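Peer 1: sequence and predicted structure, then a few things I'm wondering about:
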Amino acid sequence: MTVNTSRRGFLKSAAAAAAVLYIGARPNGALAAGAAPAQLNPFVRIDTSGTVTAIIKHFETGQGPATGLSTLIAEELGAALEQVQYEFAPSDPQLFNNLAFGPFQGTGGSTAMANSFMQYRQAGAAAREMLIAAAAQSWDTDPSALVIENGIIKGAGRTAPMGEFVAAAAQMEAPAEPRLKEPGEFRLIGNTAVRRKDSLIKTNGSAKFAMDVHLPNQMVVVIARSPRMGGSAAGIDDSSAKSVKGFIRAAILPNKAGVAVYAENTWAAFQAREALSVDWDFSAAETRSSDQIREELLAAVNSAPQYNVNGADQAATAALIDSADTVLDRTFYFPLLAHAPMEPLTCTIEATEDGGVLLHDGCQMPTVPHMAVAEILQLPQEKIRVNTMLAGGSFGRRATPTSDYQAEAAMAFALTDRSRPVKLVWSREDDITGGYYRPAVAHRVRVGLDAEGSITGWDHRIAAQSILKGTFFESVLVHDGVDATSVEGVADSDYRIPGMFVGLTDTAKATTVLWWRSVGHTHTGYVMETMIDEAARIAGRDPVNYRLAMLEGGSKHQDRLATVLKLAAEKAGWGKATEGRSQGIAVHKSFGSYVAEVVEISGTAEEGVRIEKITCAVDCGIPVNPDVIKAQMEGGIGYGIGHAMRDQITLTGGEVDQFNFPDYEPLRIGDIGAIEVHIVPSAEAPTGVGEPGTPPSAPALANAIAVSGPRITELPMSENGVSFA
């Protein structure tokens, strides 16, 4: 790599003054070192004490990037993981962009490890080579004779802490292509003994989440929102609110979507909001109920589709199915679902001395609120800073194209003289009724089977409320009118299915729909895996062997799906369930990962089903942190199954019926007897783990129930013929 004279001169003078080594990658991928992070794209910082700081460009909501990315740096650098601390990157899409998203900083789509794997390894490796070069120069020895182990440089009969060579290393050129360790050299990557770096602080209460922000002289703001999507505030009467101790004022937001209620503390803000009288204008508001929405979706899948997704001849497919020995025809319906993270939405805005503002937020996509806050407050981008904090769950909720809650906070701040910080707080009820949901979706699938039970044709129609249309993601992920998130998991299925036609129809949105853990795969995985399972049962063939026969195309994807399928079946003792128990299986690829799950149940749908055990096999490429992978599979399984068991969001006259966990009940720890996770060893590049555990979970449960009970084609199960013990 070539460094120009002015850059080199800057690095030397800065290093001498600050004695801190920064390593990162410029947008073109070249590595650089120096003492001023503003000049680089830094991922790792080392000071003269030997303290290593990993700069984490992805937010942490429990899915593990703070541990995973720190592990990559520690591995290549030669430091102990205990020597590496972490901090979240500032908002800067040019430096900290998600490589899967383009010039955009954000976390989502289970991309954190996949897009950062080489970046963070290269940064750690570059730091290692530079520190070794500095030590070799000081000791007058060959760099190849030196290594770094647990932060100590060793070789040529000498040892020293690596911090002693930070100042000298900071004046050197960074290697353009540092040598990365071979898998056989890994000490931390793939090590089952490595534990999360944030477990202790989350256990002892010292972890700081966005809800924990309490700034001097801050005001707390809550928003009175329209009970119907699309309603607007026409007027307010705050005379009763004025009697609430701590109430400051109430004001209609500039967009008229709600009323900001300001108070000295959270309790006063909520009490004042209850006392506030708002005159709502519902002339443009949603008035449909869930039954109407359901009927619209079902009508759409029973009509000619709006879009031909895969370019197949629908008439030819219909002919194949109609001439088959057996025709399997099923219609599915999936209701709206809330995300319901444990930490409700919140963020805080305060003024800074340079005339800008600082946003404290468990920020999933810093680029979007950064731009939104700048526009609302009429400030230049460089005057906005984002302090990304820990987030207590998201499942997609904290990543809205509209920056809904951050925009509310910015508008509330704009309505003040900006002398006091403003902390926006949502209640659990605000979140459940907040209008951002997994869309309602319907499927109709007609499958033709020959005399041996093999598939001869597959007509698959989907009707959905598009997540991406009308957002800035539309230009990237909507092609020829097709929202990719509506059909993923069907249109790109790796099963060998002859004569397959896929059609899509968009329907009017009743609410603001949003990606939900595993997005379209939440419903497409369910439909594909329950249909394949039913076809296998009709054919009188073992569901595992039936699937394996459909994965014999020889592609890498098919082979990896077959591997996890066989592993899950083997570890679960497929076909050997004790008397009184049934097993169901499902396998699905999403976000680059391959997951198979076996659910074993006891009881009956009428008397009560109990989930005794779930066995999971996952291939997510190189397993960087097995402990994190295991936890994410467990969490994804529980999330998918819990919602399939009993959750839905319903509307009456456009208003949400559910309010809190008593009527939108999350999975309970006693709902699942045991979960066992098996990770496939792999040398492939790492892929996602935050979401892929969710799609196979509900269909595996449904397939277990169907062994001796009903086929569930409409969710939640508890509303459609299944009780749980």
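Peer 2: It's in.
Peer 1: CA atoms for contacts and neighbours, from now on please.
Peer 2: OK.
Peer 1: so who does P161 touch?
Peer 2: By Cα atoms under 8 Å, 6 or more residues apart in numbering, the contact set of P161 is G50, G151, I152, I153.
Peer 1: check the gap between it and A169 for me.
Peer 2: Distance, P161 to A169, by Cα to Cα, to the nearest Å: 13 Å.
Peer 1: look up how far R646 lies from the residue nearest to M645 when sequence neighbours are not counted.
Peer 2: Distance criterion Cα to Cα, 6 or more residues apart in numbering; nearest residue to M645, sequence neighbours excluded, is M717 at 5.0 Å. Per Cα to Cα, M717 is found 6 Å from R646.
Peer 1: and what of T51?
Peer 2: With Cα to Cα as the criterion, T51 and R646 are 48 Å apart.
Peer 1: which one of those two has more residues nearby?
Peer 2: The neighbour count for T51 versus R646, taken as other Cα atoms under 10 Å, is higher for R646 (21 against 17).
Peer 1: in terms of contact, does the more buried one touch N720 like I think?
Peer 2: No: R646 is beyond contact range of N720, at 9.5 Å (criterion: Cα atoms under 8 Å).
Peer 1: so which of the contacts of P161 are in strands?
Peer 2: Judged by DSSP state E, the subset of the contacts of P161 located in strands is I152, I153.
Peer 1: could the contacts of P161 go into a markdown table alongside distance to G230 and neighbour count?
Peer 2: Formatted as a markdown table, the contacts of P161 follow (distance: Cα to Cα, whole Å; neighbours: other Cα atoms under 10 Å):
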| residue | distance to G230 | neighbour count |
| --- | --- | --- |
| G50 | 55 | 20 |
| G151 | 58 | 23 |
| I152 | 61 | 18 |
| I153 | 63 | 24 |
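Peer 1: one more structure, for comparison:
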Amino acid sequence: MSNLSRRRFLFGAVSAGAAAGALVVGWGVLPARQRLHASNPLPLTDGAVALNGWVAVAPDGSVTIAMPRCEMGQGVHTALPMLVAEEMDVPLASVRLVQAPLDAIFGNIAMLQDGLPFHPDDDGALQAGTRWIVGKVARELGIVITGGSSSVKDAWLPMREAGAAARAMLVTAAASQWRAQVADCRTGNGYVLHADGRKLAYGALAAAAATSQPGAVRLKSPQDFTLIGRAQPRRDTPSKVDGSAVFGIDVRLPGMAYAAVRMAPVIGGVVASVDSSAALQMPGVLRVVDFSGAIAHLAGAGAGVAVVARSWWQAKQAALALVITWRDGAHAGLSSEAVFAGFAASLDREAGYAYHQAGDMDIVEGKGSNVARTIGAEYRAPYLAHVAMEPINCTAQVNDGKVHLWAPTQAPGFAVKAAAQAAGVSPEAVTLEVTLLGGGFGRRLDVDMVAQAVAIARMMDGVPVQTIWSREDDTGHDVYRPAALARFSATLDGVGHVLGFDCKSASGSVSHQFFKRNLGLPAAGPDKTTAEGAFDMPYELPNQRIRHVIVDSAVPLGYWRSVGHSHNAFFKESFIDELAHAAGRDEVAFRRALLARHPRHLAVLDAAVARAGIAPEGRAHGVALHQSFGTIVAQVAQVSVEGSEIRVHRVVCAIDCGLAVNPNIIAQQAESGVVFGLSAALFGAVTIKDGKVEQSNFHDYPVVRLNQAPVVDTIIMASAAHPEGMGEPAVPPVAPAVANAVFKLTGKRLRSLPLTLSI
């Protein structure tokens, strides 16, 4: 059964009523699908022999590893090979990578499990059972995808098990050849070593190992690690320095043409007519293609027309010469003001879905006899674009009923499906080569650009075509981080203790849109991403309620680095600071009092505050604590204000992400997250007017420049816990830490992003 067929069966069964429910329960008690042996063989060369679905060994002793996740700067081409090399006892330098085939064993289980709307402190049987079932569903679906800060977390066991199994097979083969006991053999540096001094290289044993039958396979204990937990240089750095690294935009093929696009300026607009006569007379132009029909079900790209030419500049100039009449459609009057007015009306009218509720709701609503006062506040956050440095691009060739793709994508399976639909072929007729990504941040989880590129290439009689968007195309046709509005209220007693805490927010749903356009699933039910970072906070407030109202969004929405945490952390941590001020308490002491049963959170907070020390004269420290993707982060931002300019000089970032596989990469991720989050905090805003995105390039959608970037001081807490996510958790705390520092300096509570001060 294909992945798509399994997907339809499983999701259909879950919703098909009692009979299907009985089938699911029966299926749920069966053993979980294995993740060691793939249905499809690894693509191997140089006489390498596969020992399982993940690992192969060549005669020269080099080890080939299947890479199931894409490299978009987060370091998986270093961190994931470390897991296998550790268990195999081979030098990291001897490891080669090949793109993993689209097989279920490479599916991302952790990402789907992390989507469950459970509070981290809830660890009962219901939660454990649900995670087990979702894990089994995820194994069946086998969705190969990179996102949710899940790469190391998901690979931690299967890739180590693959390495350990390969090591056991090699040891068994050596013992058999020596007619020795396995117990008398050990491994090291790519060799099997006998107690009497004999040794055999892995390369010499590979063929025999492939048919060996080892006994129990045991993973190394952490105290025996020689690679994991130690800083290793990034394997992708040399090629990026010398220019040999191949990103999507670097693909070059014989006879390749280039396509530039014009897309409907109004959200949901369509092409009414096109006059291409002038464009077709311009140098290098080969064809004009209306690709609208191929991407009708996908957000972002929208309807439009492409010009194919011998060079991209020729294509771009000719695209500007097209005379296009657009039919704007139902959203021509849409504006940011109307969106937020709709949020406010929904909050007034609807109760919302309660993601977390505990204690006495009368106290939450201010009805308790010991309630002395109520504090309220309203926060808002705008739409945000991804603006990855590598522009949106995809190269496609359609020839003889087959499609060949070269794409910087986070979702290979979705890309293959979209290409097949656009070309009118089966998924088996699509070949995909995943290149390096010049930034993803969630934008390349969507595959609108893939369908668009294939629709264009389909009209080119076998000529490969590289479709490239300009920065203006990218900014104006993104799938955006949702705008959101949140209302908070808290009840306090006479001495400033928080009695009740209430939060209700409104926004569109990323997951509803994403799964509808990529999996054909109905847009219904709660969406954890809307309330994450709010309902799952660690603060020990005895009476609390966190709700969310999903408001249908005409604006296309997508996953943006740290998703709902990106704005909910700002809302929550700013309001916590407001409560500390209202209670007359120091903001750190106030937080510490609410974390008595959360020692890991306390330790992270204390570490960040201690490292930050005392703020220099004229500056202030703002504090924020937030957990996302399993990782706890505390940040202290050192801020100054000069006129209306907010300047961030230093950010101390303390992190508990479980066992640190490669501390070097974790520090890089922290620095990246701080700068990414600070760009959104100080500058980021996509606004809608007359149905159009108003921003177009970095002049009106700025990001932090080098001279504006703070020093980032990273603390990695020692831990032996299971590794958690690290690609995103440093992003959410930045905005509230800065806003809280600004309040100290100015007395102004900034409740909207981006953070702006008027003189």
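Peer 2: Ah, there it is. Given the structure is predicted, the values throughout are model-derived calculations rather than measurements.
Peer 1: now the TM-score, please.
Peer 2: For this chain pair, the superposition-based TM-score is 0.89 by TM-score structural alignment, normalised by the length of structure 1; 682 aligned residues with a Cα RMSD of 2.5 Å.
Peer 1: picking up where we left off before, how near is the residue nearest to M645 of structure 1 to K613 of structure 1?
Peer 2: Counting by Cα to Cα, the separation of M717 of structure 1 from K613 of structure 1 is 18 Å.
Peer 1: who's more crowded, the two?
Peer 2: Set M717 of structure 1 next to K613 and count neighbours by other Cα under 10 Å: M717 wins out with 21 against 18.
Peer 1: aligned to that one, what sits in structure 2?
Peer 2: Here M717 of structure 1 is matched to L755 in structure 2, going by TM-score structural alignment.
Peer 1: its match and R380 of structure 2, how far apart?
Peer 2: L755 of structure 2 is 11 Å from R380 of structure 2, where distance means Cα to Cα.
Peer 1: with D577 of structure 2 instead?
Peer 2: 16 Å.
Peer 1: neighbour count winner among those two?
Peer 2: When D577 of structure 2 and R380 are compared for neighbours, D577 comes out ahead with 26 against 20, by other Cα under 10 Å.
Peer 1: map the more buried one onto structure 1.
Peer 2: Correspondence of D577 of structure 2 to structure 1, assessed by TM-score structural alignment: D533.
Peer 1: can you pull the contacts of the residue nearest the centre of structure 2?
Peer 2: For structure 2, G147 is the residue whose C-alpha lies nearest the centre (Cα atoms, centre = their mean; 3.2 Å). By Cα under 8 Å, 6+ apart, the contact list for G147 of structure 2 reads M111, Q410, G442, L445.
Peer 1: and the helices in the stretch 251-400 of structure 1?
Peer 2: For the stretch 251-400 of structure 1, the helices defined by DSSP state H, counting those that start in this stretch cover 266-275, 290-301, 314-322, 367-377.
Peer 1: rebuild the ones you listed as CSV, extending it with mean neighbour count and distance to A145 of structure 1.
Peer 2: Shown next, in CSV, are the helices of the stretch 251-400 of structure 1 (neighbours: other Cα atoms under 10 Å; distance: least, Cα to Cα, whole Å):
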stretch, mean neighbour count, distance to A145 of structure 1
helix 266-275, 21, 61
helix 290-301, 18, 68
helix 314-322, 18, 67
helix 367-377, 20, 45
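Peer 1: gap between whatever residue of structure 1 lines up with G248 of structure 2 and I349 of structure 1?
Peer 2: In structure 1, G248 of structure 2 lines up with A210, judged by TM-score structural alignment. For A210 of structure 1, the distance to I349 of structure 1 equals 11 Å [Cα to Cα].
Peer 1: what touches both of these two?
Peer 2: The contact sets of A210 of structure 1 and I349 overlap at H360 (Cα under 8 Å, 6+ apart).
Peer 1: name the nearest of the contacts of P161 of structure 1 relative to R249 of structure 1.
Peer 2: Taking Cα to Cα as the measure, G50 is the one of those closest to R249 of structure 1, at 51.1 Å.
Peer 1: residue contacts, the residue nearest to that closest one when sequence neighbours are not counted?
Peer 2: Using Cα to Cα, 6+ apart and skipping residues adjacent in sequence, the residue nearest G50 of structure 1 is G163, 4.0 Å away. Going by Cα under 8 Å, 6+ apart, G163 of structure 1 touches I46, D47, T48, S49, G50, T51.
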